[in-house]
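In: Below are the sequence and a predicted model; questions follow.
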Amino acid sequence: MTTVPPPRRVAPTLEAVAAEAGVSRSTVSRVVNGSNQVSPDVEAAVHAAIERLHYIPNRAARSLANNQTMAIALVIPEDTTRFFGDPYFAAIVQGITRGLDESDYVLTLQVAQSHPREKTMRYLAGGNVDGAFVVSHHSGDLFPGSLASSMPVVYGGRPLRPDDPPAYFVDVDNVAAAERGTQYLINKGRTRIATVAGPPDMPAGLDRAAGWSAAMAAAGLSTERIAYGDFSLASGARAMRELLDRFPDLDSVFVASDLMATGAIQVLLERGLSVPGDVAVMGFDDSPAATSGTIQLTTVHQPSEAVGAEMARMMLALLRGEPVEHRRIMETHIVERDSA
């Protein structure tokens, strides 16, 4: 027995909306494209007709009319393993998506690994997007800055090489936040405080190490107990092993991300050390990784989702041609749990 498929629903056209609203096709087109040359009453009638007919504007046609793609790229200069394995990125993307919800813009993802970055650059510079968000950039990532002359670029985190004019970015004060997290350990009576720092070619890695160093120096404590990771769990474990081999007397560790702190705790427990009894651990992010293990992380909270939403707000204002401050610094605070 042959099954006859149901008839395909014909999408309503611009002409159908015009007939429903009792106006011309050009008037509907002006309303759809955001023109201010339409009276409020007529605009309301067109929107009501659109709603009744469930009309969806043709994005390609709107792009041609506005000379815009209605797309914004999210550029992550990392490998896919890091992007999909770090909850920080999920929070940033969720915030950006929430910030774009009320607009007509769509988000396109570009995970720009080291070798195909030229391909990403060609795509971005080829008129395929109206702007770009850049998150997790490194000192060698020069291509995002070169885009600023052709489109708005908003960074998640301060760039190491500010553009001219200054780059637009949303961040936290990583130096002050790390200093506060380290001071928390000092206030708990810890004196042999190590750090697992982030990559020295990234602003967050540099700034959090600087904050730890500043707090230690102010307290007259040694700043020799330092090892480096790449913000991943595996690198946190590797750096913790290095620290314990070099400094078996350490009594606490400030770790520049929750994922690295999770790896560090695993190594401490493997070595037969108690947390926080023998070694207190302070993380950074307050991501889901902070509460995913058997020992809940005391950590520096940064509002990653709010950072993403603020990046979206900044981008939309730039695309509208509105004046925008070049930087927005969000607040941080310490969340006390079990590890310190």
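Out: Received the coordinates, thanks.

In: Going by C-alpha atoms from here, please, whenever you check contacts or count neighbours.
Out: Noted.

In: can you tell me how far Thr80 sits from Ile96?
Out: Look at Thr80 and Ile96: by CA to CA, to the nearest Å, they are 19 Å apart.

In: Comparing those two, which residue is more hemmed in?
Out: Using other CA atoms under 10 Å, the more surrounded residue of Thr80 and Ile96 is Ile96, with 23 against 12.

In: residues making contact with the helix or strand containing the more buried one?
Out: Ile96 is part of helix 87-100 when elements are defined by DSSP states H and E. With contact meaning CA atoms under 8 Å, 6 or more residues apart in numbering, helix 87-100 is reached by 83-84, 106-107, 285, 287-289, 304-313.

In: Need the distance between the two termini of stretch 115-132.
Out: 20 Å.

In: Going by neighbour count, list what's buried in it.
Out: Across stretch 115-132, burial judged by 16 or more other CA atoms under 10 Å covers Arg117, Thr120, Met121, Leu124, Ala125, Asn128, Val129, Asp130, Gly131, Ala132.

In: Quick check: the two most widely separated of those residues?
Out: Farthest-apart pair in those is Arg117 and Asp130; separation 18.6 Å (CA to CA).

In: sorry, back to before: can you flag the buried ones in the contacts of helix 87-100?
Out: Of those, these count as buried by 16+ other CA under 10 Å: 83, 107, 285, 287, 289, 304-313.

In: In this structure Ala280 contacts Val253, no?
Out: Yes: taking contacts as CA atoms under 8 Å, Ala280 lies within contact range of Val253: 6.3 Å.

In: Please compare the first structure with the one that follows:
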Amino acid sequence: MMNTSPPRSPRRTASRPSPTLEDLALAAGVSRSTASRAINGGDRVSPEAQAAVERAVGDLGYIPNRAARSLVTRRTSSIALVIPEPDVRVMMDPFFAVVITGITEALRDTDVQLVLLMSRADDDASRTLRYLRGGHVDGAIVVSHHEADSWARSLAQTGLPTIFIGRPWDTASDVTYVDSDNVGGGRLAARHLVGLGRRRLATVAGPADMTAAVDRLRGWTEGLAEAGLPASPVVHGDFTTEGGAAAARRLIAEHPDIDGVFAASDLMALGVIEALQAAGRTVPGDIAVIGYDNHAVAATAPTPLTTITQPMVGMAVRAGRMLLEEIEAPGSHPEPVIYPTELVERASTAVAPTASAANA
């Protein structure tokens, strides 16, 4: 309701140089509550009062108090990126930098801030869930989750808008996701190596408790079956360079005649190449190697890496925008989005197989 008393000039003191909500109300000639409603959406504010407040905001250079505003709008203007991985892996794996870049791009034209939460152990997980339930953020994006991360499934029960990057284990819930065609990517890798004449194949799969690794292994196995080849030896790694190298050492010890390896991430593929070369094997002369992700490191490695590409920046941007849509329209639950994968051929598979491989 309009204040009938004439407007008074806002008081300024050396101790309070910035205009307050009271100053704004005085300058606009309205009550404090009307000024508050006017700057927080205009609910139950007359056009005249709204115009008066907007003029006063411009005249005073008033900046709303974000904490006070959140009491009215019930919004924090923050979203969480939840990564249930050790700090060291998050800092070392370029995958996570790409995800953060994409989400930040999605938020570029908004006032929404990104909060990074890394949850590793059970106590961290419960603390993370309490934080997410506590009204500190308007929504969450979860990436690199594991089957044992039960708290991730619990998010669907909190009502907090949530988007997964990567297919969640529990697809029956209302939680939606953005992913690449990991099954199709694994199939592409098998077809490529088979097409090169490689027949004694092996794979370094990712962790068995992650859906991306499970789906890539499934596609790889299906691709071999299509070519009439038996299931290949499988060693699981942890998506790191060290894990890939350890898996490669085990493979060549147990299967010294292999002539092609598919690693379910670029970092593991680089570790495979290092281990093979340290053992005196040439890449791709003796053993062709293909990775997955198409990170920048794949193209700049000493042996440039053939890989399966997934548009991670685009996927992260899409996840961020989907979350903003869900926050604005709670319960809308956007449909899952699956991006296609492609093969990028480089030197690690570029030459013909050895004579023994071609005659096998």
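Out: Right, received. Where do you want to start? Keep in mind the model is a prediction, meaning the values are calculated, not measured.

In: Report the TM-score for the pair.
Out: The TM-score (TM-score structural alignment, normalised by the length of the first structure) is 0.88; 333 aligned residues with a CA RMSD of 2.6 Å.

In: Check whether Gly190 of the second structure really touches Gly223, as I assumed.
Out: I think there's a mix-up here, since residue 190 of the second structure is Ala and not Gly. Yes: counting by CA under 8 Å, Ala190 of the second structure touches Gly223, with 5.2 Å between them.

In: Those two: which is more packed in?
Out: Between Ala190 of the second structure and Gly223, counted using other CA under 10 Å, the more crowded position is Ala190 (27 against 24).

In: What does that one correspond to in the first structure?
Out: In the first structure, Ala190 of the second structure lines up with Thr182, judged by TM-score structural alignment.

In: which ones are touching the counterpart of Thr162 of the second structure in the first structure?
Out: By TM-score structural alignment, Thr162 of the second structure lines up with Val153 in the first structure. Neighbouring residues of Val153 of the first structure by CA under 8 Å, 6+ apart: Gly131, Ala132, Phe133, Val134, Pro144, Gly145, Leu147, Ala167, Tyr168, Met315.

In: Show only the entries of those residues found in helices.
Out: Pro144, Gly145, Leu147, Met315 (DSSP state H).

In: Drop anything exposed from the residues you listed.
Out: For those, buried by 16+ other CA under 10 Å: Pro144, Gly145, Leu147, Met315.

In: Now the aligned partner of the last one in the second structure. Nearest residue, chain neighbours left out?
Out: Which is Met315 of the first structure. Under the alignment (TM-score structural alignment), Met315 of the first structure pairs with Leu323 of the second structure. Counting by CA to CA, 6 or more residues apart in numbering, Ile163 is the residue found nearest to Leu323 of the second structure once chain neighbours are left out, at 6.1 Å.

In: Pretty sure Tyr177 is one of the things that neighbour touches, is it not?
Out: Yes: if you go by CA under 8 Å, Ile163 of the second structure and Tyr177 touch, sitting 5.2 Å apart.

In: between the two, who's got more neighbours?
Out: Ile163 (31 against 27).

In: Give the full set of residues in contact with that one.
Out: Ala140, Ile141, Val142, Val175, Thr176, Tyr177, Val178, Ala319, Met322, Leu323.

In: Among the residues you listed, which ones are in strands?
Out: Ala140, Ile141, Val142, Thr176, Tyr177, Val178 (DSSP state E).

In: now those as CSV including distance to Ala213 of the second structure?
Out: Below are those laid out as CSV (distance: CA to CA, whole Å):
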residue, distance to Ala213 of the second structure
Ala140, 23
Ile141, 20
Val142, 17
Thr176, 19
Tyr177, 16
Val178, 16
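
In: contacting residues for Ala261 of the first structure?
Out: So Ala261 of the first structure contacts Leu233, Gly236, Val255, Val281, Met282, Gly283 (CA under 8 Å, 6+ apart).

In: which one of these has the most neighbours?
Out: Counting by other CA under 10 Å, top hit in the contacts of Ala261 of the first structure: Val255 with 36 neighbours.

In: quick one: contacts for the aligned partner of that one in the second structure?
Out: Aligned by TM-score structural alignment, Val255 of the first structure pairs with Ala263 of the second structure. Ala263 of the second structure is in contact with Thr203, Val204, Ala205, Gly206, Gly244, Ala269, Val272, Val289, Ile290, Gly291, Tyr292, counting by CA under 8 Å, 6+ apart.

In: Of those residues, which belong to helices?
Out: Gly244, Ala269, Val272.

In: Including distance to Pro17 of the second structure, could the residues you listed go into TSV?
Out: Formatted as TSV, these follow (distance: CA to CA, whole Å):
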residue	distance to Pro17 of the second structure
Gly244	59
Ala269	59
Val272	62
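
In: now Val300 of the first structure, what's its secondary structure?
Out: strand (DSSP: H, G, I helix; E, B strand; the rest coil).

In: That one touches Glu179, doesn't it?
Out: No: taking CA under 8 Å as the definition, Val300 of the first structure is not a contact partner of Glu179, at 10.3 Å.

In: Then Leu343 of the second structure would be within a strand, right?
Out: Yes: the assignment for Leu343 of the second structure by three-state DSSP puts it in a strand.

In: Show me what it aligns to in the first structure.
Out: Using TM-score structural alignment, the partner of Leu343 of the second structure in the first structure is Ile334.

In: I'd assumed Thr298 was in contact with its match.
Out: Yes: here Ile334 of the first structure reaches Thr298: they are 7.4 Å apart, a contact under CA under 8 Å.

In: need the contact list for Glu179 of the first structure.
Out: Contacts of Glu179 of the first structure by CA under 8 Å, 6+ apart are Arg208, Ala210, Gly211, Trp212, Ser213, Ala214, Ala215.

In: Let me know the secondary structure of the last one.
Out: Reducing the assignment to helix, strand or coil with three-state DSSP, the entry for Ala215 of the first structure is helix.

In: In terms of helices and strands, where is the nearest residue to it once chain neighbours are set aside?
Out: The shortest distance from Ala215 of the first structure to any non-neighbouring residue, by CA to CA, 6+ apart, is to Glu179 (5.2 Å). Using DSSP H and E, Glu179 of the first structure sits in helix 174-187.

In: Work out the gap between the strand or helix carrying Phe262 of the second structure and the centre of the chain.
Out: For Phe262 of the second structure, the element it lies in under DSSP H and E is strand 260-263. How far strand 260-263 of the second structure lies from its chain's middle: 25 Å, per CA atoms, centre = their mean, to the nearest Å.

In: try stretch 54-74 of the second structure
Out: That offset, for stretch 54-74 of the second structure, works out to 33 Å (CA atoms, centre = their mean).

In: Might you report the residue contacts of the nearest residue to Val253 of the first structure once chain neighbours are set aside?
Out: With CA to CA, 6+ apart as the criterion, Val253 of the first structure has its nearest non-adjacent residue at 4.5 Å, and that residue is Ala194. Contacts of Ala194 of the first structure were listed using CA under 8 Å, 6+ apart, and they are Thr223, Glu224, Arg225, Ile226, Leu243, Leu250, Asp251, Ser252, Val253, Phe254.
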